[in-house]
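> Sharing a model that was predicted from the sequence below.
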Amino acid sequence: MNYLHNYLTENFIFIMIIVGTYFVVSMKSTVDLSLKTRMVINMSLLLAMSINDAYLNYLNEINAVGWQVFVAEVLYYATKPLPMAALIGMSDKTYKRNYIPALINLVLYICYFWYDRTAVLSSGVVEPNFLVRHTYIVTEWVYWVIFLCILNVKFYKKTNNNPLGIFLYISILMTANIMDSFGIRPGIMLKTYAVAFLLYYLIIHVYISQQVNEEKDIKLREQRLSMMLSQIQPHFLYNTLNTITALCRINPKLAEETTVKFSKYLRENMYSMGKADTHPFEQELEHIKIYLEIEKLRFGDRLNVEYHIEATDFEVPVLTLQPIVENAVKHGICKRIEGGTIRIETRKSGNDRIIVIADNGEGFDTSDIYSDGKPHIGIFNANERLKNTLKTEMEISSLVGVGTKVTIIIPGKKAAIKELVGDRREIHSIGR
């Protein structure tokens, strides 16, 4: 009874890790069931090995002889490489093959048991020689070679992960293995493997949870982008159709030209709904020009447009600049009786491309951009698309009664970039 008490006291943390792992694994999560099953098996293996080790020490203390001691010795040495095999199995899909060296090690000890069974029965004394006592060490180092090869392929060749964390992970395990094998700190190997298994499971759990959240975030983002791309102002449609109807009476030729432009405008919108990346700036500019030409039919001399295009050799997210121009017309120019001017310009700045869309309209409070459902939701959506696609943002400066200026800097390295899906970034601010 005292020996059991001592065992529980000395291995309290180890046992709590095992029990804690059972509890963590039983919780509902996105981790694969097969990985959970392996975790339970691996932790149970460590617990069984710890109990067998303690039982063997107990038998030695009471000077027990015979089959009990021999079987405990064989189990002790035969199962030594199994935690390493289990660790490899956690990171390698072909983990069943990795148990072959452990099975060979087990067969060697069974053969030794079978060969010496007569001596054991007659004398009851078990004194394995040095070679037999340390055969499992050879198997363990075979596993280390396998493990390092797997990590080399997974972490050094196929990914750009920093190897420092893996190096420390391996160093700790190898140190514990050596200290246990040569009797420096008996029992430390099992405790270290228990921590290693639990740590590995928690890392996988966090990684999978992040993947699930990223997938949800991507789907949500795609839905919002689809909604943004499908946004065509209803008032613009009604007003354009009314304008065409009026032109049919006074200027049929202009009505025909406007209908063609409007058809091209709608076709571009419908085409853009099926795209999720970028297109040439020239294509976006052509779409904006059609929109402004149609609006100019309504506002006449009240709407003036100036183009200062010095750079066109870059790409922008589809239908991202149009909402900014629409905002300038609807909330800037048309609110002034005398109208105003919209200026669209592009220029080079080193490797970057700069887009400026400015108007001398009414201006607005830039804090309205942050609220969904506000009049400037189009600018908010456009900024989201710029962030998600080109990893850049627009800078907005606006003064009520003076006008609004929107500046977009397209980084040189991203001039022809395509949308990067899965990079989770939160919107914190829009530069002003």
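That came through fine.
> all contacts plus neighbour counts: C-alpha atoms, from now on.
Noted.
> Hmm, Ala102 is touching Ala86, no?
No: counting by Cα atoms under 8 Å, Ala102 does not reach Ala86; the two are 10.1 Å apart.
> how close does Pro280 sit to Thr312?
8 Å (Cα to Cα, to the nearest Å).
> Leu87 and Phe197 touch, don't they?
Yes: contact criterion Cα under 8 Å: Leu87 and Phe197 qualify, at 7.2 Å.
> what's whichever helix or strand Thr245 is part of packed up against?
Secondary structure from DSSP states H and E places Thr245 in helix 234-250. In this structure, helix 234-250 packs against helix 252-273, helix 281-299, with contacts taken as 3 or more Cα pairs under 8 Å, 6 or more residues apart in numbering; DSSP states H and E.
> JSON lines please, covering those and showing distance to Ile218.
Converted to JSON lines, the helices and strands packed on helix 234-250 look like this (distance: least, Cα to Cα, whole Å):
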{"stretch": "helix 252-273", "distance to Ile218": "17"}
{"stretch": "helix 281-299", "distance to Ile218": "25"}
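> Below is structure B, check it against A:
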Amino acid sequence: MTLFAVPDFRNLSLILRVFVSVSILLLLLPLLSADNQQDYYTQAVTLAAWVAPFVIITLTVLLLCMRFVLNHAYDTVMAWAITMASYLFCAILFQFPSEAWFADMILISVYVWGFMHYHAILQRALSPALSEAKLAALTARIRPHFLFNSLNAAIALVRSRPAEAEMVLENLADLFRAQLKDGNQASTLGREIELAQGYLAIETIRMGHQRLQSMWYVDAPEQAEVPHLLLQPLLENAVYHGIEPSHRPGEISISIIKRQDWIYIRIDNPLPEESNKTKKRQGNQMALANLSDRLTLMYDADATVRSSKQGDIFRVDMRLPYRKAV
């Protein structure tokens, strides 16, 4: 069980949380030693005068070194060491009283390790979503309804359309390989689009080109860093809950665009006819809740995912911060 974990300071919401918690401490610390109201305000202003630049410098250094720190074997020690080095730099630069250095470093160390302990607790609370997502996706892939029909479709195409049969088997193998990948690893947008298109290609051949159609609009860098298995489970939900229960042809629309420092993803699928709503399949909201937990684990509060009904369309909207994969 991990007691401490380094948070990803590339998340804006995490930086805001640091500023809020530090501000609360600045308001509380003078109460421990102030004798009157004047002393309280004087000490609060004095503390803020050096704490503010120290926090800004420390967060800037951590932000620049984040990839190195997160990939280091002793990431927590590295984060603490960077914070201490930042304090010593500020102490020399702003000429802090040397007799207060030791006490300040003790208080800062308690805050840093406490913050990392809080993040470790948050990770433990959300990490089951990773294994659940991997298990659910793998279960879906070996679901007899999907697997056997996909294999039967490939067998039927071997003689008449061998190229399509080969494509079905290659995409099926690619999907299995993706499910076995470590769910903690990040992926790229290009790779996730490739997996999602491979899945839809299988389903299109299995169900027929008239029954299932897809429309893609992508205006975002393929090297954008995104969570593993981001799109394919959502498209599987769209097929399983929107296309299969319906007797009408259906189109799944996927839009992925980059605006400033954000990536916006929208997936639309038709809702089944009114007569089939009593046979509505379960699990869609569970999958969305699982995805929300995984996004929180990777992006904190910076990423959002929500679903809505727009007439006879079921819509999933996501917003992710743009990060370029290494």
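That came in fine, so what should we check first? Note that the coordinates shown come from a computational prediction; the quantities given were computed from them, not determined experimentally.
> just to revisit the earlier point, what's the closest of the helices and strands packed on helix 234-250 of structure 1 to Ile409 of structure 1?
helix 281-299 (13.1 Å; Cα to Cα).
> following the closest one, which helix or strand comes up?
In N-to-C order, the element after helix 281-299 of structure 1 by DSSP H and E is strand 303-309.
> matching residues in structure 2 for that following strand?
Aligned by TM-score structural alignment, strand 303-309 of structure 1 falls on residues 212-218 of structure 2.
> so how far does the matching stretch sit from its counterpart in structure 1?
Its matched residues in structure 1 lie on average 0.8 Å from stretch 212-218 of structure 2 after superposition (mean Cα distance after the TM-score superposition for structure 1).
> May I see the buried residues of that stretch?
Leu212, Gln213, Ser214 (16 or more other Cα atoms under 10 Å).
> and that stretch, how far out from the chain's middle?
23 Å (Cα atoms, centre = their mean, to the nearest Å).
> Need the contact partners of that stretch.
Residues from elsewhere that reach stretch 212-218 of structure 2 (Cα atoms under 8 Å, 6 or more residues apart in numbering): 200, 203-204, 243, 249-257.
> Check whether the residue nearest to Glu273 of structure 2 when sequence neighbours are not counted sits in a helix, strand or coil.
Take Glu273 of structure 2 and drop its neighbours on the chain: the residue closest to it by Cα to Cα, 6 or more residues apart in numbering is Ser246, 6.3 Å away. In the three-state summary, Ser246 of structure 2 is assigned as coil, counting by DSSP: H, G, I helix; E, B strand; the rest coil.
> distance of Glu214 of structure 1 from Phe314 of structure 1?
29 Å.
> let me redo that: Arg298 of structure 1
32 Å.
> Looking at the two, which is more packed in?
Phe314 (19 against 16; other Cα atoms under 10 Å).
> Quick check, the more buried one in contact with Arg353.
Yes: contact criterion Cα under 8 Å: Phe314 of structure 1 and Arg353 qualify, at 7.5 Å.
> Common neighbours of those two, please.
In contact with both Phe314 of structure 1 and Arg353: Ala415, using Cα under 8 Å, 6+ apart.
> Count the residues that sit near the residue nearest to Glu273 of structure 2.
Count around Ser246 of structure 2 with other Cα under 10 Å applied: 20.
> any idea what it aligns with in structure 1?
Using TM-score structural alignment, the equivalent of Ser246 of structure 2 in structure 1 is Arg336.
> residue boundaries of the strands in structure 2?
186-188, 212-219, 225-227, 250-259, 262-270, 304-310, 313-321 (DSSP state E).
> My guess is His133 of structure 2 contacts Leu288. True?
One thing to correct before we go on: residue 133 of structure 2 is Ala, not His. No: if you go by Cα under 8 Å, Ala133 of structure 2 and Leu288 don't touch, sitting 10.3 Å apart.
> who has more neighbours, the two?
Remark: of Ala133 of structure 2 and Leu288, Ala133 carries more neighbours, 21 against 18, as counted by other Cα under 10 Å.
> and Glu166 of structure 2, what is it in contact with?
So Glu166 of structure 2 contacts Ala154, Val158 (Cα under 8 Å, 6+ apart).
> So for Leu147 of structure 2, which of the strands of structure 2 sits nearest?
Across the strands of structure 2, closest to Leu147 of structure 2 is strand 212-219 (Cα to Cα), at 17.6 Å.
> Compute the inter-axis angle for that closest one and helix 189-207.
For strand 212-219 of structure 2 against helix 189-207, the angle by axes from the mean of the first three to the mean of the last three Cα atoms, to 10 degrees is 170 degrees.
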